[in-house]
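Student: Based on what follows, work out the 3D shape:
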Amino acid sequence: MVIKVLGSGCLKCNKLEEAVKKAVQELGIEAKVEKVQDFKDIMAYGVMQTPALVINERVKSMGKVPTVEEIKELLK
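Tutor: Next comes the predicted model:
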């Protein structure tokens, strides 16, 4: 599983990355967590608001920081 956190590196983007890593750890799944900061790459996903969460190349959340529990549901 490949999980991407799209964002400029702002506070919310960093919080989302931390929450994703915690959710992955709590679920005990194997996943590669990547941070995408290049706006050209972010726009390629059609994302207009960051932070955004992409799981296996599908945008699952944008413009907010989901809770760890919400992220776990998205990962299942």
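
Student: alpha carbons only for contacts and neighbour counts from here, please
Tutor: Noted.

Student: check contacts around V20.
Tutor: V33, V68, I71 (C-alpha atoms under 8 Å, 6 or more residues apart in numbering).

Student: for D38, same thing?
Tutor: Neighbouring residues of D38 by C-alpha under 8 Å, 6+ apart: G7, S8.

Student: this one as well, want them side by side:
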Amino acid sequence: MDIKVLGTGCKKCNMLANVTREAVRQSGIDATVTKVEDIVEIMQYGVMTTPVLVVNGEVVTKGNVPSVNEIIQILQSKHRN
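Tutor: This next block holds a predicted model:
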């Protein structure tokens, strides 16, 4: 599973990266988490608000920091697809 956290390095963006890594660890799902801070790459996803969570190329959250459990639920639903 390919997971990207899009954000320019703000506090919320860093929090989302940390929470996402913890969710991956707790869920046991085989995933790579990458933090993307390049504004040009972020703009390619068509989002205007960060932080953004992208799973396998699909934007799944934007503008907020879900809890570890919420991210685990998202990852599990995407893992089944």
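
Student: After superposition, what is the TM-score?
Tutor: Superposed pair, TM-score by TM-score structural alignment, normalised by the length of the first structure: 0.97. Supporting alignment: 76 aligned residues with a C-alpha RMSD of 0.5 Å.

Student: Just the ones of the contacts of V20 of the first structure in strands?
Tutor: Under the assignment DSSP state E, these contribute V33 to strands.

Student: Find the centremost residue of the second structure, please.
Tutor: Nearest to the centroid of the C-alpha atoms of the second structure, with distances taken as C-alpha atoms, centre = their mean, sits L53, at 2.7 Å.

Student: I figured that one hits V59, correct?
Tutor: Yes - assessed by C-alpha atoms under 8 Å, L53 of the second structure is found in contact with V59 at 5.9 Å.

Student: related to what we said a few turns ago, just give me which of the contacts of V20 of the first structure are shared by the second structure.
Tutor: Retained in the second structure (both residues aligned by TM-score structural alignment, their matches' C-alpha atoms under 8 Å) from those: V33, V68, I71.

Student: starting at the chain centroid, how far to whichever helix in the first structure runs longest?
Tutor: Taking DSSP state H as the criterion, the first structure has its longest helix at helix 11-27. Taking C-alpha atoms, centre = their mean, to the nearest Å, one finds the center of helix 11-27 of the first structure at 8 Å from the center of the full chain.

Student: How about it, which residues are buried there?
Tutor: Neighbour counts over helix 11-27 of the first structure (16 or more other C-alpha atoms under 10 Å) mark K12, C13, N14, K15, L16, E17, A19, V20, K21, K22, A23, V24 as buried.

Student: how close does the closest residue to L27 of the first structure other than its chain neighbours get to I42 of the first structure?
Tutor: Nearest non-adjacent residue to L27 of the first structure, counting by C-alpha to C-alpha, 6 or more residues apart in numbering: K72, 7.1 Å away. Distance, K72 of the first structure to I42 of the first structure, using C-alpha to C-alpha, to the nearest Å: 23 Å.
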